[in-house]
Structure formats: C-alpha cells, structure tokens
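> have a look at this prediction, sequence included:
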Amino acid sequence: MSQPDAQIMDLAAAGPLTHRRVLRISIPIVLSNATVPILGAVDTGVVGQLGLPEPIGAVGIGAIILTSIYWVFGFLRMGTTGLTSQALGARDRAEVAALLMRALMIAAVAGLLLISLQGLIFWGGFALSPASDEVESLARDYMRVRIYSAPAAIAVYGLTGWLIAQERTRAVLVIQVVMNGMNIVLDLWFVLGLDWGVTGVAFATFLSEWVGAAVGIWFCRDVFRTPAWKDWARVFDRQRLKRMALVNSDILIRSLLLLSIFTSFMLFGARFGDVTLASNQVLLQFLNITAYALDGFAFAAEALVGQALGARSRGALRRASVLTSAWGGLSCIVMALAFAIWGGAIIDLMTTAPDVRAVSREYLPWMVAAPLTGVASWMLDGIFIGATRSRDMRNMMVISALVYFAAVLALLPLLGNHGLWLAFHISFIARGATLMWKYPGLEAEADRSLPA
C-alpha cells in the first residue's frame, strides 16, 4: 500500500497471513491501550492538587456515569469491525464505505439523543450512585459540559472499528495518543493554570473527544473523495441495515450480561467487609492489565477472521484463528509469570493500606491463574466478532452467566471470597468452552455465501 493510512486497504498488498502481520496489527493497539490508565491517573491527580476531596469524588462519579453510558455503545466498534472486515474480504469496497457512513450516522443520532436526555441521565446516575450535595453539584457541572461531546465519543468507536477491520491500527494509535495526550495537556492548563477546577477537566475531555473524532475522520478522508460514501440507496439498504442492527443488538446484550458478572462480583464481594472489597478492586486491576494486553491480538483476530470469512476461505480463517490465539496465549503465559513474580510489588504500588495489602496477597493466586483461564474466552470473542456470529456470542454468554451465578450460589457459602473468585474463573472457562463448541460452525460458514 502506498498510503496505508489514507485509503481503503488493498488485501493483495497486505501480504500473506504471517506472525509478522499479526504483530503489525496488534502492537499499535497494545500501545494505544497503555495511554488509557495514564489519562485516568492525570484526571484524578490534577483535581487532587486542589486539596479537597469533593472535586476528586465529583470527577470520579461523573466520569463513571458517562463512561458507563458510552461503553454501552461499544457494540458499534465491534460490529463495525466484523462487518467491515467481511466486506473487505469480499472485495466489496462500496459496502466498506457505506459501513463507515452508517457508523457515523448511528453515532450522531445516539449522541444527540443523549444530549437531549441529559436531565434524565443525570437523575438516573445519581439515583444509582448517591453522593453528598456538594459532590453531586460539582459532578453535574462536569457532566453538563462533557455530555456535548457524546456524538464524538461514540463516533470514535465506529471509526476505530472501521480502521481495525482494515489493519490500520497505526491510525488507531495516533487517534488515541492525540486524544489522550491533548486531554492531559488541557487538564494541566485548565485546572492548574487557569484554576477552572472540575469544569476544566470536563472541557479538556470535551475538546479532546471532538479532536479525536476529527482525527479519525481525517484518516478516512479518501473515502469521501469517491461517490460510494453517498450512495444513499446502499447506505440505507433495508437488508444491510437489518443485519447491522441484529449484529449490534446481540453484541449489546452479550456486553450487558458480561457487565452483570463484573458488577455482581463487586457487590457479592462487599459482603465480606471493606478490606476484602478493596482487595478485590485492587486485584481486578490485574485483570484490566491482561485485557489491555490481549486486546491487540483479539482485534487482530477480528480483522483477519472477518476478511477470511468475507473471502470464504476456510484455510485463512483457521490460520487467522491459530496465529492470533498463539500470540494471545503466549502473552497470557508471560503475564501469569509476571504476576507470580511481581504481583506483591504491584499490589504495594496500588495501595498503602497494610490490611488491604495483606488480604490482596492472600487472593493473588487467583490473578496469577486469570490470564490462563481467561485467554480462550478473550481470543474467541475476537474470532466470533470478526465472524459476526453475534447470536452465538449472545447465547453462549447467557449460558456462561447462568453458570457463574449458579457457581456463586453454590460456592459462596462454602468458601467465602475464595468461592467468589472460583466462580469468576468458572465464568471465564464457561465462556471459552461454549464458544469453542460453536467454533466449527465458523469454518463451515466460510464455505458458504454470506447474507446480502
């Protein structure tokens, strides 16, 4: 490709499916993910310099409410990746362009809807997460500014998915670095330089999200030089819109079920006291580290499996699944070893409370095992997203959630918090096992034509 980040990907120029190609896709995603926790730390750190607890709580609760709502639209990233990679594999460039337009339109409509419903959203958020009057007042100031970047924040999901499908992950890295880097610089300027407090943090995020969306559109600029992007008959084609809606709705249900597992894990853990609850929260950060590292290989699986299925190549689909999973598995082995060796030191960095440190060390073996028990579920998620087998993802997640809650009911009275962690691991294994059971159907589908 002469300009890999400025035009629709040429599959012939991408070369054979090799380890090098997998790493070329994966590494920029891993690097872009590394900027996320840095931004969170700076957001907290700058308001922490104000010397009061209320601004810290306000930014925390405001960000959680809005981020949780935006997270629901993560289906747009996953669905766009799967559908676009399949269109690319089928060499249907007009559909690749139409998918970008559909994603941007969904983002615009969803964002404007959130802005119009902001009063109801704020009320619901504080009803679920009550805070003191002062914290709630500051948090509302924060959200009143940041809600106006909702269309941009959701658009970034669609743009990212579209670029990942074409293996243009360097562009994704640039978007994240520009967006998060600008956010950090503006945080420092608005809060510490101009003394805007919580509102300064909100304006920093507002501006950076719009700039991030603009940078993403700039990377897609060549699409707008062709007539395909405004082929409205194709963009609004009923069958294609229906397929996109079905894929995205299934992924949304699957994501909500996954969220229910993580949320209930924290709620069940609260039964064992504040120290154990804090310990569980500390240890879950190990899981976040693992997920950030695995995202690169899972995203590579999404792109390569989707392309293979679009081209109806069983051999390419299997090779994509094997190569990306091999790298994901190797990464998880390395992380398990790292957690075993340096887990105690990582815990000490996260908390200074002696009792939380002690309890966290007691449960650390569960986090050493987590990369190993979870790798199959994470990698198969990527494979199934690329194949847009969203119904299977939804149904297998229903089974896995039921298995998890049954395990909690059985193990919690017997083993306490250890039983909770065991049930958590059982949910990983159930997700991996059920998706593996469905995997042969993907290879069979590669021999059949895809729906129109």
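Happy to help now that I have it.
> CA only for contacts and neighbour counts going forward, please
Fine.
> ends of stretch 181-193, how far apart?
Start and end residues of stretch 181-193 are separated by 17 Å (C-alpha to C-alpha, to the nearest Å).
> pull the distance from that stretch to the chain's centre.
With C-alpha atoms, centre = their mean, to the nearest Å as the basis, stretch 181-193 stands 25 Å off its chain's centre.
> buried sites along that stretch?
By 16 or more other C-alpha atoms under 10 Å, the buried positions in stretch 181-193 come out as 181-184, 186-192.
> what sits up against that stretch?
Under the contact criterion C-alpha atoms under 8 Å, 6 or more residues apart in numbering, stretch 181-193 has outside partners 39, 42-43, 46-47, 49, 196-198, 200-201, 204-205, 207-208.
> counting only helices, which of these make the cut?
Among the contacts of stretch 181-193, the residues falling in helices (DSSP state H) are 39, 42-43, 46-47, 197-198, 200-201, 204-205, 207-208.
> just put these in CSV and tack on distance to I289.
Listed next are these as CSV, based on distance: C-alpha to C-alpha, whole Å:
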residue, distance to I289
L39, 15
V42, 18
D43, 19
V46, 23
V47, 25
G197, 30
V198, 28
G200, 29
V201, 25
A204, 25
T205, 23
L207, 27
S208, 24
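> between those, which is closest to A131?
V198 (15.7 Å; C-alpha to C-alpha).
> try this one side by side with the last:
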Amino acid sequence: MMRRSEFDREISRIAIPALGTLVADPVVSLVDTAFVGRIGVPELGALAVATAAFGVAFFLFNFLSYGVTPYVANAHAAGDTQRASQLIIAGLFAAVALGVASSAILIAGVGPILDLMGATADVVVPASTYLEIRALALPALLIVLVGHGAFRGYQDTKTPLWVSIGISVVNLVLDPLLIYGLDWGIAGAAWATVIAQWVGAGAFLWLLLVRNREDLGIERVRPTRRDFGKLFGAGWALIVRTAALVLAFTMATAVAARLGTVVVAAHQVAFQL
C-alpha cells in the first residue's frame, strides 16, 4: 500500500495543470485536421506533409522550454531574481532569433523541402501555401515555449494551461471563419493557427514582462553570453533525443506521401487521433 506524502498536494498542484497543458496543446493540429479534411483529400494530404515539415523546426527548438525551466527554478529557489530574469530574457531573445531564422529557411526552401517529403503533384501547391503561411508562426511558437518554461520554473503550471486553452479557442473560432466564411481554404487554416500562436506569444510576453513582472521579480536586465551558453548547453541532449523522435515521425509521413494522396491524408487523420 502506498503511503501518502506531505508533498502529494504540492505535486498534484503542479502536475495536474501541466497534464492539462499536454492535452490542450495538440488540439490546434486536431482542429486543423478536422476542418481541412472537409475541404478535400488533396488539402488534407497537404496538411500532413506541411505539418510534418513544420514540426521538425518546432521540435528541434523544444529545448527552449525545458532548458529555461530548471535554471529559472534554481535561481528562483535561491532568491536570485536577477539571474532568473537574465535566463528568461535570454530565452526570449533566442526564441525570436531562432524563430525568424527558421521561418526564413522554411519559406525560402519550401520547394526542396516538399520534394524531400515526397509530396505528389496534387499536394504540392496547397502544402506550399500552408507551409509558407504557417512558417510565420515560428517566432511566436518559440516564445510560447519559453513562456511555458519560465512559468514552470516559478512552479506555476496553471498560467501556461490557460494560455494553451486560449490558443486552442482562438484557432477553433478562426478556422471555420477563415476556411469557409472567407473561403480561404487551407490558407485560412494556416492563418488561423498563425494568429492563434501570436495571441499566445503576446499573452506570455504581457504576463511575464508587464502583468506579473513585479510578482515574479523579473527585472529589466541584459542577458550575458553565459546565459545563452547555459541555455544552449542544456539543450544539446534534448535536441539529439528530439531529432531522433521527429525523424521517425517525419519519415513515416514521407513514406505515406510517396504512396499517394489518399494514403497520406489517412495518415494525417490517424496520427492526430
């Protein structure tokens, strides 16, 4: 029989909202799949290929979230607000820089990327449209990752949960409006996601740097090279681990794409479920 610990309540307070966030985050892709699937099979296949390509860039920089959390937590526990502030600001700077660079690479290389993914002729045009627009969300997405990591470092998992729910709700409202109401098709799905992610990024920036700045003790400081070094140093193991995982998923989508539009469309539905 398991004995109850004095820390059970504290663990539950942190873990349950964090679990809710893990559930809420994939809802955006699931909603996109549901709405785009009603446009047509080529569009659904295009969504699968473009999402897989976009996912590589996103997951490779996932370390921004998990790298920020322990350093902020250690600094916060030690009462070193300046150190915590420097690490958060360093994370935000890195998110913007990596996001802009990755976005530019995705947009410039959309043709070769889709060729590498094995996109068929009827999928290439809608996939290009979706990926070029969706790439604009990368800086916002990485800012959101840093926001998640920062608040977890302060042992606050409820705030990221509410932001994740907000992102999902914005996307859920905009998807039918832009896809069907304005007849933008798959481009509408991409714009809905871009807007939702930037709303989430704006929310985290406002919460960290304005609304909760004094409560969290976040100071207006300049990060040092050491801060960036610690952030990226902690991320290498995660990058290798994530790259291996994402490579498997991406290869599965690429194989499905080479088998035909219907197959890759079915793969997208099954993967989201």
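The structure has been received and is ready for your questions. In this text, all values refer to a predicted model and were calculated from it rather than measured experimentally.
> just put the ones in helices among the contacts of stretch 181-193 of structure 1 in JSON lines and tack on neighbour count and distance to L114 of structure 1.
Converted to JSON lines, those look like this (neighbours: other C-alpha atoms under 10 Å; distance: C-alpha to C-alpha, whole Å):
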{"residue": "L39", "neighbour count": "18", "distance to L114 of structure 1": "24"}
{"residue": "V42", "neighbour count": "17", "distance to L114 of structure 1": "26"}
{"residue": "D43", "neighbour count": "25", "distance to L114 of structure 1": "23"}
{"residue": "V46", "neighbour count": "23", "distance to L114 of structure 1": "28"}
{"residue": "V47", "neighbour count": "27", "distance to L114 of structure 1": "26"}
{"residue": "G197", "neighbour count": "22", "distance to L114 of structure 1": "25"}
{"residue": "V198", "neighbour count": "26", "distance to L114 of structure 1": "21"}
{"residue": "G200", "neighbour count": "24", "distance to L114 of structure 1": "21"}
{"residue": "V201", "neighbour count": "27", "distance to L114 of structure 1": "20"}
{"residue": "A204", "neighbour count": "25", "distance to L114 of structure 1": "20"}
{"residue": "T205", "neighbour count": "25", "distance to L114 of structure 1": "17"}
{"residue": "L207", "neighbour count": "18", "distance to L114 of structure 1": "18"}
{"residue": "S208", "neighbour count": "25", "distance to L114 of structure 1": "19"}
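> structure 1: matching residues for stretch 54-61 of structure 2?
The aligned range for stretch 54-61 of structure 2 in structure 1 is 66-73, by TM-score structural alignment.
> same check, this time on stretch 174-194 of structure 2
With TM-score structural alignment as the criterion, stretch 174-194 of structure 2 aligns to 186-206.
> where do the helices sit along the stretch 101-250 of structure 1?
Here the stretch 101-250 of structure 1 has its helices, by DSSP state H, counting those that start in this stretch, at 118-128, 133-146, 150-165, 169-187, 197-219, 232-235, 238-269.
> out of the ones you listed, which comes closest to R314 of structure 1?
Among the helices of the stretch 101-250 of structure 1, if distance is taken as C-alpha to C-alpha, the winner is helix 150-165, at 18.4 Å.
> tell me the angle the closest one makes with helix 133-146.
Angle, helix 150-165 of structure 1 to helix 133-146, by axes from the mean of the first three to the mean of the last three C-alpha atoms, to 10 degrees: 60 degrees.
> how far is helix 150-165 of structure 1 from where the chain is centred?
Computed by C-alpha atoms, centre = their mean, the chain-centroid distance of helix 150-165 of structure 1 equals 11 Å.
> what range in structure 2 matches it?
Counting by TM-score structural alignment, helix 150-165 of structure 1 corresponds to 138-153 in structure 2.
> find the nearest non-adjacent residue to the residue nearest in space to the middle of structure 1, please.
Centroid-nearest residue in structure 1, with C-alpha atoms, centre = their mean: G74, separated by 6.4 Å. The shortest distance from G74 of structure 1 to any non-neighbouring residue, by C-alpha to C-alpha, 6 or more residues apart in numbering, is to Y157 (6.4 Å).
> surely that neighbour and R77 touch.
Yes: contact status for Y157 of structure 1 versus R77: in contact at 4.6 Å, counting by C-alpha atoms under 8 Å.
> ok so, going back, okay, now the residue nearest to G74 of structure 1: neighbour count?
Other residues near Y157 of structure 1 come to 26 when the count uses other C-alpha atoms under 10 Å.
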